[in-house]
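[1] After the sequence you'll find the predicted model.
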Amino acid sequence: MTLRLPLQVNHLIDLLSGSGHEAYAVGCCVRDRLVDLIPAEWEVCTDASLAQAASCIQNELHIEPKQEPNSLMLVVDGVSLRVTTATFRQESSSSNPKPDLSDRGLTVNAIAYHPVKGLVNEFHGLEDLEGKLIRGIGDPDIYFRRNPFNMLQTLRFSALSSCRMDRSVASSIHRLAPMLSGIPAERASVDFCRILMCSNAAGTIRNYFDVASALIPSLAAPLEREANLPALVARSLEHCPPDLTVRLALLLLPIERQKGAVTGALAKQAALDFALDSLTAGYIEQLCGAYDTFIPTSPTKMKKMIAQYGKPLFQRLILFKKALIYSGQGSKVDSILSLHRSNLLLGDILRNNQCCTLRELAVGQEDLTAEGLSPEDAKRILPQLLEQVWAQDSLNTREKLLPLAKRLAR
């Protein structure tokens, strides 16, 4: 089997080999390439010490790699490379020493590749990839206890590739999920958000909601109250396109609903506690807070609401409401028919680029003051002009709005 590696990876392997060392691409990057995914970084394992590898890289590439625990990191022409050390052993059936991959935890991670020497597949990871199966090498608990982040990375690969966990791996993740509550939220949120953006995010949340509640403790209470919660959240994700903000709002909404009145404040706090940025947390608050808000089906009222939320967030609100109603969790104020009408109306507004906000008006405060209006009158009249344009979009020209502004100022 031949794999196409980036030129930078081939060059690094050649560089180390030319200095008398063994070197292979290894681990998750090889696994991802085998299933047509794009690796975030490329790992090259070598029998050289890190000091020897660093010296070789500095002498030949004139790059000083970043020293990290047990590895070197460097970026060459936009490609992230990680150099790790490995034990190589000589097998009687082969003249080429091969890396020992027994500590890679999962069979699909225990695959190495050399552009000339080919694939190292001692633990049959290639066959497991072809069979869409994730199996452990020995006891999966050892792999996940060694680094709890491995649980999130395994879930992400499963969600991306649609590979299923075998019973021992799945049981290990369920058993050790509480360990995730002790890891830094800043890093956990990045990995978890990547899972939410995968094509099979819904299935992952349905089967591993205990992982989500370990990372976001405020999900534990609604889960205790409603045993069917994982299925409900998963169903809403199935009806939601890959928009991270909307998917996060769908996940965090149960925190709000268990308290009765839905304001969005609890969801926002949960988002901030999970180290999400304040802008995203604010959007989540607005989406959840609009749970019981009716989406208008008349142009003027919809444009007024768009002015309140802004076009990008209002589009997300439609997605949020649709996902909830199609999953059986919609508010009493919503119906499939009314949301369908709202969605068609929104499409017309966006397609025709109709004015919804003060920023989109054909005139601004400076234009009105240039016509002789006082700054106070200009500031007072602009919202009135906007309301006129909401009702009749063809008014949104300088030629029509300036005379109208003067009449309103009298």
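    That came through, no problem.
[2] switch to C-alpha atoms for all contacts and neighbour counts from now on
    Fine.
[3] Could you check how far residue 23 is from residue 111?
    Distance, residue 23 to residue 111, using CA to CA, to the nearest Å: 13 Å.
[4] And stretch 288-304, end to end?
    Terminal residues of stretch 288-304 lie 19 Å apart, using CA to CA.
[5] neighbouring contacts of it?
    249, 253, 256, 262-265, 267, 317, 321, 330-334, 338-339, 341-342, 345-346, 355-357, 387, 390-391 (CA atoms under 8 Å, 6 or more residues apart in numbering).
[6] list the buried ones in the host helix or strand of residue 31?
    Assigned by DSSP states H and E, residue 31 belongs to helix 28-34. Within helix 28-34, the residues that count as buried by 16 or more other CA atoms under 10 Å are 28, 29, 30, 31, 32, 34.
[7] Drop anything exposed from the contacts of stretch 288-304.
    Here, 16+ other CA under 10 Å leaves 249, 253, 256, 262-265, 267, 317, 321, 330, 334, 339, 341-342, 345-346, 355-357, 387, 390 buried among the contacts of stretch 288-304.
[8] Filter these down to the ones in helices?
    Among the buried ones among the contacts of stretch 288-304, DSSP state H puts 249, 253, 256, 265, 267, 317, 321, 339, 341-342, 345-346, 387, 390 in helices.
[9] which residues in the stretch 151-300 of the chain form helices?
    With DSSP state H, counting those that start in this stretch, the ranges of helices along the stretch 151-300 of the chain come out as 167-176, 185-196, 201-207, 209-215, 220-225, 229-238, 244-257, 265-273, 278-289, 299-309.
[10] Can you say which of these is nearest to residue 9?
    Closest approach to residue 9 among the helices of the stretch 151-300 of the chain (CA to CA): helix 185-196, 24.6 Å.
[11] Just the buried positions in stretch 279-296, please.
    280-292, 295-296.
[12] for stretch 221-230, that is, sorry about that
    For stretch 221-230, the neighbour count (16+ other CA under 10 Å) marks 222, 223, 229, 230 as buried.
[13] Show me what it is in contact with.
    205, 206, 207, 209, 254, 255, 258.
[14] Hmm, residue 219 and the fifth one touching each other?
    Put plainly, it is residue 254. Yes: with contact defined as CA atoms under 8 Å, residue 254 counts as touching residue 219 (7.4 Å).
[15] sorry, back to before: which elements pack onto the helix holding residue 31?
    strand 42-46 (3 or more CA pairs under 8 Å, 6 or more residues apart in numbering; DSSP states H and E).
[16] on that earlier part again, among the buried residues of stretch 221-230, which one sits closest to residue 44?
    Nearest member of the buried residues of stretch 221-230 to residue 44, counting by CA to CA, is residue 230, at 38.8 Å.
[17] just the strands in the stretch 51-200 of the chain please.
    Using DSSP state E, counting those that start in this stretch, the strands of the stretch 51-200 of the chain run over residues 66-68, 71-76, 79-85, 88-89, 98-99, 112-114, 118-120, 133-134, 164-165.
[18] One more to weigh against that first structure:
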Amino acid sequence: MTQNRLQYRPGSFCLGERCDMCEEHMQRMEEFDSKIPEEVKYVIKKLNDDYFEAVIIGGCVRDILLGVEPDDWDVATNALPCQVKSIFGKTVDVGLKYGTVAVLEGNKKIEVTTYRKEDAYSDNRRPDKVDFVPSMKEDVARRDFTVNSIAYHPGSGFIDLFNGISDIKARIIRTVGDADKRFSEDALRMLRAVRFMAELGFEAEPGVIESIKRQKHLLRKVSKERIRDELTKILVSPNPSKTLLLKETGMLPVVIPELEEYSHEAMQQVAFKLENIENDPVLRWAVFLRYKGRDDILHILNNLRFSNAEIKRICSIMENIHKDIKPIPGLVKKLVSVIGEGTFLDVLKVKEAILKAEMKSCRNNKNGKDSHDGNDDCILKGFAKCEYLAEDIKRIDAAINIYRAAKDKGECMSIRDLAVNGDDIIRLGFKEGKQVGEVLEKLLDRVIKSPGSNRKEELLKYASRYLKNSLRINGNRT
């Protein structure tokens, strides 16, 4: 492959229409250049000085255009991996097969990838063969979406061969070239399309949606872990209502067969609930699976290769979601002692999200979006339901405030917070094992009712009396 010195005509690409080196273009380039770390500029300059092309490309360019600080920086070049390694002192092989070398510069890890084209994708996930090419155009043509196909060179400007900047302005997700071809190459791109819509707040070009509907079956060939990761990114995005697209495109029953029965209305309700809860992945998955039973939830989570800790947390939420939460200090602290502080908070957050979603739906009905044909009786019932939901939300908030107040005061809400432990109880004469646990539970009940009694001397006296009573009762039985 022949390498040529970088030769971009300054001003050929800009955020506005094509122009020469106009003042506006220069100003925008200066603003863009200021967002690029010096380490990245150094890598590009070093490659240019050795007569190679080099540009930043992909998500990092997209993110800067959207005013977001990139997490990663990717450089594309016509230098071969071995040449990149010879130019830079510190490198890591992160994907030589695909032409990628990580350059370690300062505190940055910058991935430098050789221009390439790809042959057939027999597994609908990765190319069977990669060929390095001298042309940036060939490299860009293989990329997934136009918003990820924009390149930039400091001092020379944007290289936007597929109108990605226009699509960013229009807030559109569009494939580079034929959508069917792009999705058949890598089936995960269908979920990525929804993920980008959810993360960026964009809409899809109609051809993208139609292609997904035709090719959704190819997702069966994608690993469960990758599907899980894309679904999680959609769920924790700023626009989780885009999960509706999973239903509308037919992808949902392909990636999670157990959710095939979810109706469009059920998915709308799920979307409302997702919007009302913090973007903790576990909480959002709990809401997403809200309408399924425990066995189905376990099967889904195991099939998607969730960790044991995540499965335990989600299942704990679902097992306790129907518990009645009364804002009474003793009952709140008792519930915390039974299900644990973490589960208690998780359950209340999910409950509150569910109630707020139902409240939103109820208010929509009151405002005439679902007028029940003007039936006064139905309208009155709608008002009553809204008031009931509002009271439930107040009870949830009150319970959280009770918990936080008890926590701030250092009040005991678990056995580990008691002023005594199992060893103290054994020294009193109790048998190690079940009996010790029963005594600690009784002591916890006592302390929850009377927070001031959590003192070692007082608890040991109470435990001693309990032991004497137990011995007397057992003696009478014999």
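    Yep, it's here. Bear in mind that the values here come from a model prediction, so they are computed numbers and not experimental data.
[19] TM between them?
    Aligned and superposed, the two chains score 0.85 in TM-score terms (TM-score structural alignment, normalised by the length of the first structure); 385 aligned residues with a CA RMSD of 2.7 Å.
[20] can you tell which of the strands of the stretch 51-200 of the first structure is closest to residue 361 of the first structure?
    So among these, strand 79-85 is nearest, using CA to CA, at 45.1 Å.
[21] How many residues are close by the counterpart of residue 289 of the second structure in the first structure?
    Here residue 289 of the second structure is matched to residue 252 in the first structure, going by TM-score structural alignment. Neighbour count of residue 252 of the first structure, defined by other CA atoms under 10 Å: 24.
[22] What sits closest to residue 252 of the first structure if chain neighbours are left out?
    The shortest distance from residue 252 of the first structure to any non-neighbouring residue, by CA to CA, 6 or more residues apart in numbering, is to residue 267 (5.5 Å).
[23] so what's that neighbour up against?
    Contacts of residue 267 of the first structure by CA under 8 Å, 6+ apart are 249, 252, 253, 255, 256, 281, 284, 285, 288.
[24] now with 10 Å?
    218-219, 248-257, 273, 281-282, 284-289 (CA atoms under 10 Å, 6 or more residues apart in numbering).
[25] And for residue 444 of the second structure?
    Shown in contact with residue 444 of the second structure (CA under 10 Å, 6+ apart): 334, 337, 412-419, 438, 450-451, 453-454, 459.
[26] Over to residue 16 of the first structure?
    By CA under 10 Å, 6+ apart, the residues touching residue 16 of the first structure are 22, 23, 24, 44, 45, 46, 47, 48, 52, 53, 56, 57.
[27] try it again with 6 Å
    Contact analysis of residue 16 of the first structure by CA atoms under 6 Å, 6 or more residues apart in numbering lists nothing.
[28] ditto for residue 101 of the first structure
    residue 110.
[29] ok, now the one 5 residues further on?
    Neighbour list for residue 106 of the first structure: 135, 136, 137 [criterion: CA under 6 Å, 6+ apart].
[30] leaving aside the residues next to it on the chain, what's closest to residue 71 of the second structure?
    Closest to residue 71 of the second structure by CA to CA, 6+ apart is residue 60, at 7.6 Å.
[31] now that neighbour: how far from residue 148 of the second structure?
    Noted for residue 60 of the second structure: a distance of 8 Å to residue 148 of the second structure, by CA to CA.
[32] Same question for residue 254 of the second structure.
    Residue 254 of the second structure is 26 Å from residue 148 of the second structure, by CA to CA.
[33] and what of residue 411 of the second structure?
    Separation of residue 411 of the second structure from residue 148 of the second structure (CA to CA): 53 Å.
[34] now residue 239 of the second structure
    Separation of residue 239 of the second structure from residue 148 of the second structure (CA to CA): 20 Å.
[35] So which of those two has more stuff around it?
    residue 148 (25 against 20).
[36] How about the contacts made by the more buried one?
    By CA under 6 Å, 6+ apart, the neighbours of residue 148 of the second structure are 58, 59.
[37] Check residue 101 of the second structure too.
    By CA under 6 Å, 6+ apart, the neighbours of residue 101 of the second structure are 92, 93, 94, 111, 112.
[38] thought the last one was touching residue 77?
    When you say that, I think you mean residue 112 of the second structure. No: Residue 112 of the second structure sits out of contact with residue 77 when judged by CA atoms under 6 Å, with a separation of 7.1 Å.
[39] The counterpart of residue 466 of the second structure in the first structure - how many residues pack around it?
    Matched across to the first structure, residue 466 of the second structure falls on residue 408, judged by TM-score structural alignment. Residue 408 of the first structure has 15 neighbours, counted by other CA under 10 Å.
[40] can you check residue 105 of the first structure too?
    21.
[41] surely it meets residue 145?
    No: contact criterion CA under 6 Å: residue 105 of the first structure and residue 145 do not qualify, at 10.7 Å.
[42] what is in contact with those two at once?
    Common neighbours of residue 105 of the first structure and residue 145 (CA under 6 Å, 6+ apart) do not exist.
[43] and the aligned partner of residue 423 of the second structure in the first structure, what helix or strand is that in?
    Here residue 423 of the second structure is matched to residue 366 in the first structure, going by TM-score structural alignment. Using DSSP H and E, residue 366 of the first structure sits within helix 365-370.
[44] got the contact list for that helix?
    Contacts for helix 365-370 of the first structure (CA under 6 Å, 6+ apart): residue 378.
[45] In that helix, which residues are buried?
    Under 16+ other CA under 10 Å, the buried positions of helix 365-370 of the first structure are 365, 368.
[46] Distance from that helix to the middle of the chain?
    44 Å (CA atoms, centre = their mean, to the nearest Å).
[47] swap in stretch 243-263 of the first structure?
    17 Å.
[48] number of nearby residues for residue 404 of the second structure?
    With other CA under 10 Å as criterion, residue 404 of the second structure counts 12.
[49] name the element the counterpart of it in the first structure belongs to?
    By TM-score structural alignment, residue 404 of the second structure lines up with residue 350 in the first structure. Secondary structure from DSSP H and E places residue 350 of the first structure in helix 336-351.
[50] Give me the angle between that helix and helix 299-309.
    Angle, helix 336-351 of the first structure to helix 299-309, by axes from the mean of the first three to the mean of the last three CA atoms, to 10 degrees: 80 degrees.
[51] Helix 336-351 of the first structure vs the second structure, mean deviation?
    Here the mean offset of helix 336-351 of the first structure against the second structure after fitting is 2.6 Å, by mean CA distance after the TM-score superposition for the first structure.
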